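Enquirer: Model the structure of this input:
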Amino acid sequence: MPSGKIRWYDANKGYGFIENEEGKDVFLPAMALPAGVTTLRKGTKVEYSVIDGRKGPQAMGLEVIASAPSLVKATRPKPDDMAAIVEDLIKLLDTAGNGLRRHHYPSAADSRKLATLLRAVADNFDVQE
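Expert: The predicted structure follows:
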């Protein structure tokens, strides 16, 4: 059974490509995915059968061998560091909340800073397995 790595896969389009061991691309339609799998990360190791499609080799009967590691998960802060970040963010939000109770939004610069921090913290919590 040939093996390779996912070059890219777009669940919305319903297809992607596998880079086989020789470095050539193999078309990967959504119907070739195993039951319960709806998306694949770039770099995921797979085994598959090959058939001749209309435009060249096409994968069928795909099996996931090893998922690609999550870059976000590997680079997120340690829990102790994250606790300090969350506590500082709570202080900033409390200050913004007090201003809002007095019918005043934070300044534009403070609002941008707060929004950036909220997005960064949210990204560290929202790690897909």
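Enquirer: from here on, contacts and neighbour counts on C-alpha atoms
Expert: OK.
Enquirer: quick one, helices of this protein?
Expert: Secondary structure of the chain (DSSP state H): helices located at 71-75, 79-101, 108-125.
Enquirer: From the rest of the structure, what touches the shortest one?
Expert: Surrounding helix 71-75, the residues in contact under the criterion CA atoms under 8 Å, 6 or more residues apart in numbering are Asn124, Val127.
Enquirer: repeat that with 10 Å
Expert: By CA atoms under 10 Å, 6 or more residues apart in numbering, the surrounding residues in contact with helix 71-75 are Asp123, Asn124, Phe125, Asp126, Val127, Gln128, Glu129.
Enquirer: Before we compare anything, build this one as well:
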Amino acid sequence: MPSGRVRWFNANKGYGFIENEHGKDVFMPATSLPAGIKNVRQGAPVEYSLIDGRRGPQAMNVQLLAAKPSLVKATRPKPDDMAAIVEDLIKLLDAAGNQLRHHRYPSTAESAKLAKVMRAVADNFDVQD
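Expert: The predicted structure follows:
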């Protein structure tokens, strides 16, 4: 059975595309999904049967494979710890906002610290399930 990853899928349109192991797109109609599944996430690993459709290769009998566990998700801070980090970030942003209200940007060191913290917080929130 060929395999690949969902490149994108739109439940409202009723179709999407799988990127196969060779980097080629395969059309995936919603009717090819398992019973009870109405939507799939981008990047989800799948196996499928392949037929020649009117406009090229088309996936049928799509099987969703278990996603590999996320190392980032497993190592991100606990919610209570993340709450404290977000509160500290709010204080840093508030201080930067006050400086901007006085018509000056934070110093280079303060800006670098703020950017680093914001990136780290964003990375912890932007974990795909």
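Enquirer: coming back round to it: can the helices of the first structure go into CSV with extra columns for mean neighbour count and distance to Met60 of the first structure?
Expert: Putting the helices of the first structure into CSV (neighbours: other CA atoms under 10 Å; distance: least, CA to CA, whole Å) gives the following:
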stretch, mean neighbour count, distance to Met60 of the first structure
helix 71-75, 11, 28
helix 79-101, 13, 42
helix 108-125, 13, 34
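Enquirer: Output the ones you listed in CSV, with distance to Glu63 of the first structure appended to each entry.
Expert: Listed next are the helices of the first structure as CSV, based on distance: least, CA to CA, whole Å:
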stretch, distance to Glu63 of the first structure
helix 71-75, 22
helix 79-101, 34
helix 108-125, 29
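Enquirer: To Gly14 of the first structure, which of these lies closest?
Expert: Among the helices of the first structure, helix 71-75 comes nearest to Gly14 of the first structure, with 23.7 Å by CA to CA.
Enquirer: how close does that closest one sit to the second structure?
Expert: By mean CA distance after the TM-score superposition for the first structure, the fitted helix 71-75 of the first structure averages 2.9 Å away from its aligned residues in the second structure.
Enquirer: picking up where we left off before, Tyr9 of the first structure: which of the helices of the first structure is closest?
Expert: Closest to Tyr9 of the first structure of these, according to CA to CA: helix 71-75, at 16.9 Å.
Enquirer: before we move on, back to that, out of the contacts of helix 71-75 of the first structure, who's nearest Lys78 of the first structure?
Expert: The closest of the contacts of helix 71-75 of the first structure, once distances to Lys78 of the first structure are taken by CA to CA, is Asn124, at 10.2 Å.
Enquirer: Name all residues that make contact with the closest residue in space to the closest one that isn't next to it in sequence.
Expert: Excluding its sequence neighbours, the residue lying closest to Asn124 of the first structure (CA to CA, 6 or more residues apart in numbering) is Arg76, at 5.8 Å. Going by CA under 10 Å, 6+ apart, Arg76 of the first structure touches Met82, Val121, Asp123, Asn124, Phe125, Val127.
Enquirer: Just give me the closest of the residues you listed to Leu40 of the first structure.
Expert: Closest approach to Leu40 of the first structure among the contacts of Arg76 of the first structure (CA to CA): Val127, at 15.1 Å.
Enquirer: Distance of that closest one relative to Leu93 of the first structure?
Expert: 23 Å (CA to CA, to the nearest Å).
Enquirer: same deal with Ala74 of the first structure?
Expert: Relative to Leu93 of the first structure, Ala74 of the first structure is positioned 28 Å away (CA to CA).
Enquirer: so what's the residue located most distally from the centre of the second structure up against?
Expert: For the second structure, the residue at maximal distance from the C-alpha centroid (CA atoms, centre = their mean) is His102, at 37.8 Å. Residues in contact with His102 of the second structure (CA under 10 Å, 6+ apart) are Ala96.
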